[in-house]
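In: Model the following, please.
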Amino acid sequence: MSRPLCSICQKPAAPRAENPSFPFCSRRCRAVDLGRWLGEEYRVPERQSDEREDELPPEHSDRGSDA
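Out: Next up is the predicted model:
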C-alpha cells in the first residue's frame, strides 16, 4: 500500500504511528501549513443564498416598535 503524499511538498508521509506530524511528512511542512492558515492564504468559501434556506430570516426593524 502506498503512503499518502504530504500536501505541502508532495513527498510520502509516514503513518501517524511513526510520524507525529501526519498528514504532513515533517514538522517543517506542518509549520508551513499553519503559517498559510494564519496568513489567511486558505479560504473557506461563503455559503450561497440557496444553502441558507434552513436559517431564520433576519429580524425586521419595525418589530416590537408598537409599545
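
In: contacts, neighbours, all on C-alpha from now
Out: Will do.

In: Tell me where this structure has helices.
Out: Assigned by DSSP state H, the helices in the chain fall at 27-38.

In: Of all residues in it, which one is nearest the centre?
Out: In the chain, the residue lying closest to the centroid (C-alpha atoms, centre = their mean) is Val44, at 6.2 Å.

In: how about that residue, what does it touch?
Out: Neighbour list for Val44: empty [criterion: C-alpha atoms under 8 Å, 6 or more residues apart in numbering].

In: One more sequence to fold, the one below, so I can look at both together:
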Amino acid sequence: MPEPDARIVACPQCRKPAQWRADNPWRPFCSERCKLIDLGDWAAERHAIPGDPPNEFDDLPE
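Out: This next block holds a predicted model:
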C-alpha cells in the first residue's frame, strides 16, 4: 500500500506504477529487474544521449 506522501510515477521500463520515495532503492523503476534491464540497454548502446559525435582532436592540447 502506498504511503500518503509517496509520489506515484510510471516505471520508465514497464510503465507500471512505482513509488518515488527515498527508501525505494530502484526509483524511478518499479523493481530491480526493470532497473537492470535499463542498465543493460545503456551498456548495449540501445540508449544514447543525443548530440554530435566527439571529434578525435578534441582532447589534444592547443
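
In: re the thing from before, any idea what the residue nearest to the centre of structure 1 aligns with in structure 2?
Out: Aligned counterpart of Val44 of structure 1 in structure 2: Ile49 (TM-score structural alignment).

In: Could you tell me how far that match is located from Glu62 of structure 2?
Out: According to C-alpha to C-alpha, to the nearest Å, Ile49 of structure 2 and Glu62 of structure 2 sit 27 Å apart.

In: Surely Cys25 of structure 1 and Cys6 touch.
Out: Yes - using C-alpha atoms under 8 Å, Cys25 of structure 1 is in contact with Cys6, at 5.5 Å.

In: shared neighbours of these two, which are they?
Out: In contact with both Cys25 of structure 1 and Cys6: 12-13, using C-alpha under 8 Å, 6+ apart.

In: So between these two, which is more surrounded?
Out: Cys25 (23 against 18; other C-alpha atoms under 10 Å).
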